[in-house]
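Student: Predicted coordinates and the sequence they were generated for:
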Amino acid sequence: METVNIIIEMEDGSVMKGELYPDVAPITVENFLNLIDQDFFAGLIFHRVIPGFMIQGGGYDKDYNHHETKSIKGEFSSNGVTNDLLHTRGVLSMARTMIPDSASSQFFIMHEDAPHLDGQYAAFGKITDGLDVVDRIANMPRNIQDCPNIPVVIKTIKRG
């Protein structure tokens, strides 16, 4: 399987390393890499964290200003695209609205397996090192909207 390595560095110094799979979701990986190359994710937060499910980020800064970018085609089976990457612990996938082709920059990392997402969301990579960081973020105190009480800021995401 072809892979592209990435490094997610958090403002607190913690690091998650992962790999992206362009042969599984070429449009999604190209979009994500373009955003990385623009340093789009610097200063954005993980704004939705649900223990036992996932952590989601890539759309808001710590003042909850929304950072928008263009939408892409959803690469998952219910949208007519073959994508056999399952939503297991550590998998990266694209967040979207109810509209299949609405994913843009928001992504999520699976805290635990969620087979009900298979075929419904564009999985495109996996965290290979730093699942302890995912665990820590997922278990942070949060409000009723699942936002961490203390902002969890992405310093940078880069190729690596």
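Tutor: Yep, it's here. Computed from a predicted model, the values in this text were never measured in an experiment.
Student: drop to CA atoms for contacts and neighbour counts, all remaining ones
Tutor: Fine.
Student: Residues contacting the longest helix along the chain, please?
Tutor: Selection of the longest helix in the chain by residue count, based on DSSP state H, yields helix 26-37. For helix 26-37, the surrounding residues in contact (C-alpha atoms under 8 Å, 6 or more residues apart in numbering) are 20-22, 41, 72-75, 94, 104-105, 122, 124, 157-159.
Student: Give me the buried subset of these.
Tutor: 20-22, 41, 72, 74-75, 94, 104-105, 122, 124, 157-158 (16 or more other C-alpha atoms under 10 Å).
Student: Throw the residues you listed into TSV and include distance to Gln145 and secondary structure, thanks.
Tutor: Below are the buried ones among the contacts of helix 26-37 laid out as TSV (distance: C-alpha to C-alpha, whole Å; DSSP: H, G, I helix; E, B strand; the rest coil):
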residue	distance to Gln145	secondary structure
Leu20	29	strand
Tyr21	31	coil
Pro22	33	coil
Phe41	22	coil
Ile72	26	coil
Gly74	25	coil
Glu75	28	coil
Met94	19	strand
Ser104	21	coil
Ser105	20	coil
Ala122	24	coil
Phe124	26	strand
Ile157	25	strand
Lys158	29	strand
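Student: Could you single out the nearest of those to Asn149?
Tutor: Phe41 (20.1 Å; C-alpha to C-alpha).
Student: give me every residue that touches the closest one.
Tutor: 35, 58, 154-157.
Student: in the protein, which spans are helices?
Tutor: 26-37, 131-138.
Student: The structure to be compared is supplied as follows:
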Amino acid sequence: MFLSRFQSLYAVTLALLLATPLASQATTVRLETSLGPVDIELYDAEAPKTVTNFLGYVKRGDYNSSFMHRSVPGFVVQGGGFAWRNSSNSVDAIPTQPAVVNEFSTARLNKRGTVAMAKLDGQANSATSQWFVNLADNPSLDSQNGGFTVFGKVKDSSMAVIDAMAKLQRVNAGSPFNELPITSMPSGYLGRSNLVMVNRAAVYDANYDADRVFDYLEATYPQYLGTVKSTSASAAGYYLRYYPGKEAYIGTANGTLYYLVPSISPNVESLGSMADWIKAVAAAGY
């Protein structure tokens, strides 16, 4: 009885989601950094090409395990250029896509908290993966090199994390890491634990944390959920994913994670609090 109701509501919900136009709202990207989360509200309509370019790197996972590689107190902190590879304990440049056309506008100036694209000197249309957060109003960036395109703004609630990055000590680890912020001084070689890591970057919404948990469960327990990624939806009071290959469900409601496999049991089983799962998935890099 419960199963058929669950499936019916899930199907109806998906149909409604597909048929109902979504209200226009700014896209938000969350950076899960080693100093705390940073939420960036993007200027979708104002800088569409630049936002699309940035979201491409986010959705491909290019910024996962990247790090902030430049800090100039009172000016900018910069990231998006390099990633730490655990498999080799080394740094790689993030693979870049074709450069995006400059979309600088005097309606979007380089003021404190704004996020803009970095680019090569003397090449106005050379921005690829690297971006920076303005630590102060920087009018000089509005007149150099065709102007640096502002495409988003760090939410006020996240600026404390950015300011904490700017207060860290810096080391000269050789170009391009001449102004590298570090969280601690290494006893030997610089490692991941010394860097200001961006462990994960993803589009954020009200169900962001639930999707992180679902992604982790899919990757960790394919024997129960299968190997095909599912789409999230809301049904029967749950935010959930359904896996037809295994006829399994995972879902959240009221701060609890639930699991249902009718072939094993007709009961919806609690897997514990979402708060505990979020801590676990964060530790695993999700």
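Tutor: Here it is on my side, so go on. On a predicted model such as this, the values are computed, not experimentally measured, just so you know.
Student: Nearest to Leu117 of structure 1 among the helices of structure 1 would be which one?
Tutor: Judging the helices of structure 1 by C-alpha to C-alpha, what sits closest to Leu117 of structure 1 is helix 26-37, at 16.5 Å.
Student: in the superposed pair, what's the mean gap between that closest one and structure 2?
Tutor: Compared with structure 2 after fitting, helix 26-37 of structure 1 deviates on average by 0.8 Å (mean C-alpha distance after the TM-score superposition for structure 1).
Student: Please spell out which residues along that helix are buried.
Tutor: Applying 16+ other C-alpha under 10 Å to helix 26-37 of structure 1 flags 27-29, 31-33, 35-36 as buried.
Student: Equivalent analysis for stretch 163-172 of structure 2, please.
Tutor: Neighbour count says stretch 163-172 of structure 2 has 163, 165-166, 168, 170 buried, by 16+ other C-alpha under 10 Å.
Student: any chance of those residues in TSV, plus distance to Arg112 of structure 2?
Tutor: Output for these, formatted as TSV (distance: C-alpha to C-alpha, whole Å):
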residue	distance to Arg112 of structure 2
Asp163	11
Met165	15
Ala166	13
Leu168	18
Arg170	21
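Student: how far does the longest helix along structure 2 sit from the chain's center?
Tutor: Secondary structure of structure 2 per DSSP H: the longest helix is helix 2-19. Helix 2-19 of structure 2 sits 29 Å away from the centroid of its parent chain (C-alpha atoms, centre = their mean, to the nearest Å).
Student: if we can go back for a sec, what's the longest helix of structure 1 aligned against in structure 2?
Tutor: The alignment of helix 26-37 of structure 1 onto structure 2 (TM-score structural alignment) covers residues 48-59.
Student: do the same with stretch 131-141 of structure 1
Tutor: So stretch 131-141 of structure 1 sits over residues 159-169 in structure 2, by TM-score structural alignment.
Student: Measure how far the longest helix of structure 1 is from the centre of its chain, please.
Tutor: Using C-alpha atoms, centre = their mean, the offset of helix 26-37 of structure 1 from its chain centre is 12 Å.
Student: ditto for stretch 143-154 of structure 1
Tutor: Taking mean C-alpha positions (C-alpha atoms, centre = their mean), stretch 143-154 of structure 1 and its chain are 15 Å apart.
Student: which one of the buried ones among the contacts of helix 26-37 of structure 1 sits closest to Pro148 of structure 1?
Tutor: Phe41 (17.8 Å).
Student: Dump the buried residues of helix 26-37 of structure 1 into CSV; add distance to Met54 of structure 1 as well.
Tutor: Shown next, in CSV, are those (distance: C-alpha to C-alpha, whole Å):
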residue, distance to Met54 of structure 1
Ile27, 22
Thr28, 19
Val29, 19
Asn31, 21
Phe32, 19
Leu33, 21
Leu35, 21
Ile36, 21
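Student: Give me the distance from stretch 68-76 of structure 1 to the chain's centre.
Tutor: 13 Å.
Student: before we move on, back to that, distance to His87 of structure 1 added to the buried ones among the contacts of helix 26-37 of structure 1, as JSON lines?
Tutor: Formatted as JSON lines, those follow (distance: C-alpha to C-alpha, whole Å):
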{"residue": "Leu20", "distance to His87 of structure 1": "14"}
{"residue": "Tyr21", "distance to His87 of structure 1": "14"}
{"residue": "Pro22", "distance to His87 of structure 1": "17"}
{"residue": "Phe41", "distance to His87 of structure 1": "22"}
{"residue": "Ile72", "distance to His87 of structure 1": "20"}
{"residue": "Gly74", "distance to His87 of structure 1": "15"}
{"residue": "Glu75", "distance to His87 of structure 1": "14"}
{"residue": "Met94", "distance to His87 of structure 1": "11"}
{"residue": "Ser104", "distance to His87 of structure 1": "19"}
{"residue": "Ser105", "distance to His87 of structure 1": "18"}
{"residue": "Ala122", "distance to His87 of structure 1": "9"}
{"residue": "Phe124", "distance to His87 of structure 1": "10"}
{"residue": "Ile157", "distance to His87 of structure 1": "21"}
{"residue": "Lys158", "distance to His87 of structure 1": "23"}
